[in-house]
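S.K.: whatever this is, show me its structure:
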Amino acid sequence: MATNAEIAGRFEEFADLLEADDVEYKPRAYRRAAEHVRGHPRPIADYVDDGDREAIEDIDGVGEAIADKIVEYVETGEIEELEELRAELPIDIADITRIEGVGPKTAGKLYRELGIETLDDLEEAAEAGEVQEVKGFGPKTEQNILENLEFAREVGQRQLLGEARPLADDVLAFLESVEAVERCEVAGSIRRWQETIGDVDVLVATEDGEAVIDAFRGWDSVDDEIESGPEKASVRVGEIRVDLRVVVPEEFGSALQYFTGSKDHNVSLRNYAIDRGMKLNEYGAFDVSNVEDEVAGQRVGERVAGETEAGMYEALGLEWIPPELRTDRGEIEAAANGELPDLLTREDVRGDLHSHTEWSDGNNTIEEMVDGAAAMGYDYYAVADHAEGPGIVGGMGLSDTEILEQVEQIREVDAASDIAVFAGIEANVDAEGEIDLSDEVIDALDVIVASTHSALDQDAETATDRLVRAIENPAIDVLGHPSGRLLNERSGLDFDATALGRAAAEHDTALEVNSNPRRLDLWGSAVQAAVEAGAPIAINTDAHQPSTLEYMRWGVHTARRGWAEADDVINTWELEKIREFLH
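M.R.: Model (predicted):
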């Protein structure tokens, strides 16, 4: 069965090839459709199987023509129009556009002028000096291609949030030390706490842009300068690109709103403004109710906001919308009605219910992990090492006898600790949705997290049934990392998040947001579907050493992307309440 990600990938390729062919407007439509298809909480292929055409067209960004292509792809595995486009432009578009400065339009031009289809073709042409002979190129561009070929081949994927955000924090700390900087903040997907990001976007308010850019270029952490100009500069730090943009202080708020995105959020917000006689852009919010239609320009009308981001929303009568919610999933309507969620914060979290020790595949003792949890300020903490089962290799899983031995040790640590220590296990959900633990073990434990580690290639219907069956098991307290995905490595299970949410709500089983930055599973839209269904959520780190207890940061922001409030998350509850919830 075609997954949402697979369908979205076809539309992203469509957009790139159309742009390479100098087609206007259509690429944007396909990209918008791809984003909504990828983030849709239900498997879209199910709608095709059910003949529910209305549900497909109800997806944001999906009109009649794109819906036709979704049905065609799910039913045949191909989209005829895309196949024809591939034949006309036989370019490895994804590979080639990983080269810095080579976008779809550039890739199209290189194909038409030099017949370049692959990275190998591009390398051969650049080494022969042929690229610089193409109009609009030159020796510098050609050298840039040669210098970035290896990088393009190796990366091939977006950066994980957990890898990029610490760098963003370092960038901000450095810029805050620059005298000419008045205000600075990250923007783009990293400010929205998206699970993967393309680059780190940073915005600075200053009256001396040249001084800021010079300081940025001279930062000790910079490995390579990509480009520089009077208002922006781009550098590479390790494998991550950092883009800096400078604006005057009175336009910082509007620029921050604009460059934070997402594109869909901004489009909807601009349309909301237009309906109210307002115009929004990176320079401010303008009252254009008395402006003639033919008057053009970015700063037309009476400027009513722009210095602060909150002011941009206030100018429209809206509450400030947290960056995590800016995905065009109802946040503007909620802000207009005063119904935005009171999102949970890192400070709300009182404990962690999924972590590992040296008893299975962790690196530290029970005592060391508990000490780490106490240092986090937690009230309670659970050890949940691996049980034996499918997907657990190398003898890392504990037998029933070993689990009972560990429970005794955990009880001793609990008695000596200042925080409550729960005896738990991470059981394995097999292909049918069952776990293999004896009644004696189940009775001895405080918490059972059940996770999938195998059979991750099941179709969406089978996977959903499997996970619902696990949720219905009264022994299971938490369904751990439900999809089993590893970002940039494997997609994991595709499932109906709404169905999981309803089952979890009915059976009082928590759905996990696994905070490991390689997982972030559940993700924003799936958390939102679960929260709307009334399901309890658990945010856990899956920590394998004390330092990775800090992963909680990524899980909290992922849950915020799903509109989660503190009461939705069981490990924000007080000790007695969480004891009552656990099995």
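S.K.: CA atoms for contacts and neighbours, from now on please.
M.R.: OK.
S.K.: give me the nearest residue to the most centrally placed residue in the chain, chain neighbours excluded.
M.R.: The residue lying closest to the centre of the chain (Cα atoms, centre = their mean) is residue 195, at 2.4 Å. Once flanking residues are discounted, residue 195 sits nearest to residue 161: 5.1 Å by Cα to Cα, 6 or more residues apart in numbering.
S.K.: just checking, that neighbour touches residue 190?
M.R.: Yes - if you go by Cα atoms under 8 Å, residue 161 and residue 190 touch, sitting 7.0 Å apart.
S.K.: so what's the spatially closest residue to residue 257 that is not a sequence neighbour up against?
M.R.: Once flanking residues are discounted, residue 257 sits nearest to residue 309: 5.8 Å by Cα to Cα, 6+ apart. Shown in contact with residue 309 (Cα atoms under 8 Å, 6 or more residues apart in numbering): 252, 253, 254, 256, 257, 320.
S.K.: try it again with 6 Å
M.R.: Residues near residue 309 by Cα atoms under 6 Å, 6 or more residues apart in numbering: 253, 254, 257.
S.K.: and this one, please, so the two structures can be compared:
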Amino acid sequence: MATNAEIAGRFEEFADLLEADDVEYKPRAYRRAAENVRSHPTPIADYVAEGDRDAIEDIDGVGDAIASKIVEYVETGSIDELEELRAELPIDIADITRVEGVGPKTAGKLYRELGIETLDDLEEAAENGEIQEVKGFGPKTEQNIRDNLEFARQVGQRYLLGEGRPLADDVLAFLESLEEVDRCEVAGSIRRWRETIGDVDVLAATDSPEAVVERFVDWDSVDGEIESGPAKASVRVGEIRIDLRVVAPEEFGSALQYFTGSKDHNVTLRNYAIDRGMKLNEYGAFDVSDLEDAEEGQRVGDRVAGETEEGMYEALGLPWIPPELREDRGEIEAAENGDLPELVTREDVRGDLHTHTEWSDGNNTVAEMIAGAEEHGYDYFGIADHAEGPGVVGDMGLSDEEILKQVEVVREAAEDSDLEVFAGIEANVDATGEIDLGDDVVDALDVVVASPHSALDQDAETATERLVRAIENPAIDVLGHPSGRLLNERSGLEFDAAELGRAAAAHSTALEVNSNPRRLDLWGSAVQAAVEEGAPIAINTDAHRPATLEYVRWGVHTARRGWADPADVINTWDLEDLRAFLH
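M.R.: Sure, this is the predicted structure:
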């Protein structure tokens, strides 16, 4: 069954190919539809199965023509018009546009001028000096392409957490519905909530392994079987591979610990166990202190744990370590010393300070976004549309005059809400770390988020100085998506996260964990470095419609990967404390 992410991917390809073919207007319509389809809370394939065409067309940005393409794709697995475009422009558009600086228009021009269709073609042309000979290009552009090819190849094999985790949730719901399954859970990087994944790993405990494997392979959502055996199977749902492993119930905990990883965490934990006369593996925790050779056999020694994951750590005298922390960044030592943090949870988050409306590039009115926040049970909510500046798409940024007008609209809408509504702006951090807002505008606003949107190819030293300068600006409350990265699309700025953390702590500026699954910026290790320096963190969604306020899920788990507790996160604070911070 086609997932929302898969359908959205087809429309993004539509948009890219049309743009590569120099078609105007249509690409933007397809991208808007793709974004709304991707974030839609209900599987759109269900609407197709039910024949509910009205529900499909009710999705913002999906009219009759796009709805027809959705139905065609769900029912047949292809779209005739897209296949025709692919034939006209046989470009691996997704791969090529992952190279920073190569957008769809550039890809189209390189195809027409040099016949470039693949990353290999692009690399060969760059190495041969052919690209700089094309009108509008030059040696610097060609070198930039060479520098970014490796990144493009690496990310092409991984999927966003926001694409993989909903599918994992569907797999778990299916397995939980089987009477033969005693327990089940995801494992691997998806359980550690890494920002990208290679595949979806699932573990199930059962006394009937072959029956569970058979039911799994026959699941309605499966698009193809890759392989299967008595105790494991691999299938494809859409473009994503799902690997199921079934184990005996008494070994579920040990298998879950082992297959969750990370590899580095497991190696350190096994060495910790060896020093204490213990042996850990996927079958359990074994006391081997009385054995001369503890390396022979997997189930040797006195088995003391394995049914639960908590028991595996308890056997070593350690508390259970949350999966997000298992990256070998000091978590085992912290567990031993009783210093593991009480990690932030979704329930701790009381509001969102970075969201958009139709005033810039959002899809909904101020009132509609506030209503969405009310449905989330928030205490407070911030509107922060784009200000004018470098890197803002098209002419969607607001002038100072328009910002002041919007402040009035926000204040008026807030009168009809029980929420505390903050009038804010997302300013643009220019290449030197400055923002362009008048003093009267800053005085009128409740919150200023400032984010880099351009000059994202600076070296690490320059980028760090730029971002620290922004942090030191007393007008700025939150440094938004500090690297400007887009996962699987562009790498963004590199910087010293600890130095940003020190500056943020000194100047009471929050560093954002942008929860959009295409950003997750800051990321886990950067959050950890910043928190260790005392930096305040803000978990914001950057939502462009009410449905994407749900992105907070990804931001919370990213902050957890950075060892953040509720006290570190300003939008878990009560309203009085938050007001004091913002002023």
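S.K.: let me see the TM-score of these two.
M.R.: TM-score for the superposed pair, counting by TM-score structural alignment, normalised by the length of structure 1: 0.74. Supporting figures: 437 aligned residues with a Cα RMSD of 1.7 Å.
S.K.: re the thing from before, and which of the contacts of residue 309 of structure 1 is nearest residue 544 of structure 1?
M.R.: residue 257 (37.5 Å; Cα to Cα).
S.K.: mean deviation of the host helix or strand of the closest one from structure 2?
M.R.: Assigned by DSSP states H and E, residue 257 of structure 1 falls within helix 252-260. Following the fit onto structure 2, the mean deviation recorded for helix 252-260 of structure 1 is 0.1 Å by mean Cα distance after the TM-score superposition for structure 1.
S.K.: show me what that helix is packed up against.
M.R.: When contacts are defined as 3 or more Cα pairs under 6 Å, 6 or more residues apart in numbering; DSSP states H and E, helix 252-260 of structure 1 sits against helix 309-314.
S.K.: helix or strand right after the helix it packs on?
M.R.: helix 331-336.
S.K.: what range in structure 2 matches that next one?
M.R.: In the comparison with structure 2, helix 331-336 of structure 1 aligns to the range 331-336 (TM-score structural alignment).
S.K.: would you mark the buried spots in that stretch?
M.R.: Neighbour-count burial for stretch 331-336 of structure 2 flags 331, 332, 335 (criterion: 16 or more other Cα atoms under 10 Å).
S.K.: what does it contact?
M.R.: Residues contacting stretch 331-336 of structure 2 (Cα under 6 Å, 6+ apart): 318, 340.
S.K.: same deal with stretch 392-412 of structure 2?
M.R.: Here stretch 392-412 of structure 2 makes contact (Cα under 6 Å, 6+ apart) with 360, 386, 387, 388, 423.
S.K.: go again with 8 Å.
M.R.: In contact with stretch 392-412 of structure 2 (Cα under 8 Å, 6+ apart) are residues 359-361, 366, 383, 385-389, 421-425, 437-438, 441, 444-445, 453.
S.K.: list the buried residues for that stretch?
M.R.: For stretch 392-412 of structure 2, burial by neighbour count (16+ other Cα under 10 Å) applies to 392, 396, 397, 398, 399, 400, 403, 404, 406, 407, 410.
S.K.: now swap in stretch 540-555 of structure 2 and tell me
M.R.: 540-546, 548-555.
S.K.: same deal with stretch 414-431 of structure 1?
M.R.: By 16+ other Cα under 10 Å, the buried positions in stretch 414-431 of structure 1 come out as 414, 419-431.
S.K.: now the equivalent of residue 357 of structure 1 over in structure 2: how far from residue 476 of structure 2?
M.R.: Alignment note (TM-score structural alignment): residue 357 of structure 1 maps to residue 357 of structure 2. Distance from residue 357 of structure 2 to residue 476 of structure 2, counting by Cα to Cα, to the nearest Å: 21 Å.
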